[in-house]
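>>> based on what follows, work out the 3D shape:
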Amino acid sequence: MVTAPSTESDADTGSRASASPWLAPIARAIPALIVGLVITFTPDHSASMGLVSLGIFGAVSAVVLVLTTLRLGAGEPLRSLHRGLSVIAAVAAAAAFALVAGLEGNLLPFLLLTLGAYGVFAGAYEVVWGLRHRGISPLARDGITVGAGTVILALILVAVGDSVSAVGFFGAYAVIVGVYLVIAGFSAKWADTPKEHPAS
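This next block holds a predicted model:
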């Protein structure tokens, strides 16, 4: 009679720990911040460097997205977002690494094409997810913002004619998105924290 409530409480605690949606955007921010900072402090802004950076960003992001999906609760809306983004990131990473390994010469058109395609597909997917989950997930608005920023990256690349600008914009995008995701994660955590009201 005494141990049953404790077991149920432990199960509830474990369930809450496994379903921590506020941690998901923070984990997702890590590869973005790392790649963005590396690009910022690296003088090499060649097209091959951009493709390698995109490949690392996509591969690590895909792993992080899959791991966070497994940690989220079954009914958490972020699961569908992270599943979709993990596939897009993995495809972008595979394409970037394949282009660097298999091609020589001017890689700028391939960098713009691969990075632009990632921006369009990942950005549009996240915007649609955010619009569909308004009022359902506290992170829906952040999804719309990040998705719109990713699409804007793709649009900027249309007007870019050199690798220095392309890689620089990608690095700036990664840093901005990384910082925004960290803020979004902690904002969601603080919003979920019950406020204690003093006894009157």
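
>>> for the rest of this, base every contact and every neighbour count on C-alpha atoms.
Noted.

>>> and the longest helix anywhere in the chain, what's buried?
Criterion DSSP state H: the longest helix present in the chain is helix 163-192. For helix 163-192, the neighbour count (16 or more other CA atoms under 10 Å) marks 163-178, 180-185, 188 as buried.

>>> before we move on, what about stretch 88-107?
Neighbour count says stretch 88-107 has 88-93, 95-97, 99-100, 107 buried, by 16+ other CA under 10 Å.

>>> repeat that for stretch 28-43.
Buried, per 16+ other CA under 10 Å, within stretch 28-43: 28-36, 39-40.

>>> show residues contacting it.
For stretch 28-43, contacts defined as CA atoms under 8 Å, 6 or more residues apart in numbering pick out 45, 53, 56-57, 60-61, 64-65, 167-168, 170-175, 177-179, 181-182.

>>> one more pass at 10 Å, please.
For stretch 28-43, contacts defined as CA atoms under 10 Å, 6 or more residues apart in numbering pick out 23, 45, 49-50, 53-54, 56-65, 68, 82, 164, 167-183, 185.

>>> and stretch 118-126, by the same measure?
Around stretch 118-126, the neighbours that count as contacts under CA under 10 Å, 6+ apart are 54, 58, 81-82, 84-89, 91-93, 112-113, 116-117, 127, 129-130, 132, 140, 142-155, 157.

>>> I have a second one here; can you model it like the first so I can compare?
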Amino acid sequence: MTSAHAEPLPASTAWYVPLARAIPAVALAIAITFSADHSARLGLVTLASFTLVAGTVILTSSLLSPHRGIVRTLSIAQGAVTLATAIAAFVATSGGQAYFVFLLTAFAAITGFIELYLGLRSRGRDASSRDWVFVGSLTALLALIVLLVPPAFSQPYTGPDGVDRELTASIVVVGLLGAYWAILGVYLVIAALSLKWSNKDYVAATAAVQQKED
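Coordinates of the predicted model:
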């Protein structure tokens, strides 16, 4: 995501980290899209699955990162919160709509603002900053939109097949989560490829500078 005339920037995030987060996001977005069940239980199971993979990837890559400082510290915190969400969702998949909304909004608000803060403070210094800003903003926005859905929302409607159905808060929130994962997954695939190319450009530019100095 670096312009053609801009100086390549180092990236504190390996390109495979966003790719590893994208895979479960895309898979779960597809699963929700083709599932007739949009219950809170499905929401908790899919949330647990995503956060388990994403949290493991973020936490492991942060702990193994050679970089030190606030970026590594906050990334470790983000990974820990994400894994804690996975545990909380797995142990209470029958927790109901209120529990699902609480867990989802808490996860999205905390990790979203962490990632947004990392992106804003790293602008112009880290090739990952633009991706952090986008993903952080998208995740924080998810928390806000989910909170705006009335818990008792219920809207009867007639489907295309003429069958009477009911649109509930659970269906809306799970649908929003699926849409979030679809957008997130596509963006992170692009981000991973961009980081891979950016890292190659940075290594090449650094090598050229060293050759000139020698």
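
>>> just to revisit the earlier point, what does the longest helix of the first structure correspond to over in the second structure?
Helix 163-192 of the first structure lines up with residues 170-199 of the second structure when matched by TM-score structural alignment.

>>> just give me the mean distance for the matching stretch relative to the first structure.
Comparing stretch 170-199 of the second structure with its match in the first structure after superposition yields a mean distance of 1.1 Å (mean CA distance after the TM-score superposition for the first structure).

>>> please apply the same query to stretch 75-87 of the second structure.
Per aligned residue, stretch 75-87 of the second structure averages 1.5 Å (mean CA distance after the TM-score superposition for the first structure).

>>> can you check stretch 97-104 of the second structure too?
Stretch 97-104 of the second structure sits 1.0 Å off on average (mean CA distance after the TM-score superposition for the first structure).

>>> all helices of the first structure, in order?
Counting by DSSP H, the helices of the first structure are 3-18, 23-40, 47-71, 78-102, 108-132, 140-158, 163-192.

>>> how close does the second one sit to the second structure?
Superposing on the second structure places helix 23-40 of the first structure at an average distance of 1.7 Å from its equivalents, by mean CA distance after the TM-score superposition for the first structure.

>>> could you do the third one as well?
For helix 47-71 of the first structure, the mean distance from the matching residues in the second structure following superposition reads 1.7 Å, by mean CA distance after the TM-score superposition for the first structure.

>>> measure residue 9 of the first structure to residue 193 of the first structure for me?
18 Å (CA to CA, to the nearest Å).

>>> likewise for residue 32 of the first structure?
The value you get for residue 32 of the first structure to residue 193 of the first structure, if CA to CA is used, is 27 Å.

>>> what count of nearby residues applies to residue 66 of the second structure?
The tally of other residues near residue 66 of the second structure (other CA atoms under 10 Å) stands at 9.

>>> also the one 4 residues further on?
The criterion is other CA under 10 Å. On that basis, residue 70 of the second structure has 11 neighbouring residues.

>>> and it, how far from residue 204 of the second structure?
Per CA to CA, residue 70 of the second structure is found 27 Å from residue 204 of the second structure.

>>> what does residue 190 of the second structure give?
In this view, residue 190 of the second structure and residue 204 of the second structure are 21 Å apart by CA to CA.

>>> same deal with residue 182 of the second structure?
According to CA to CA, residue 182 of the second structure stands 34 Å off from residue 204 of the second structure.

>>> could you do residue 74 of the second structure as well?
For residue 74 of the second structure, the distance to residue 204 of the second structure - CA to CA - is 29 Å.

>>> whereabouts in the first structure does stretch 14-32 of the second structure align?
The aligned range for stretch 14-32 of the second structure is 21-39, by TM-score structural alignment.

>>> next one: that stretch to chain centre, how far?
7 Å (CA atoms, centre = their mean, to the nearest Å).
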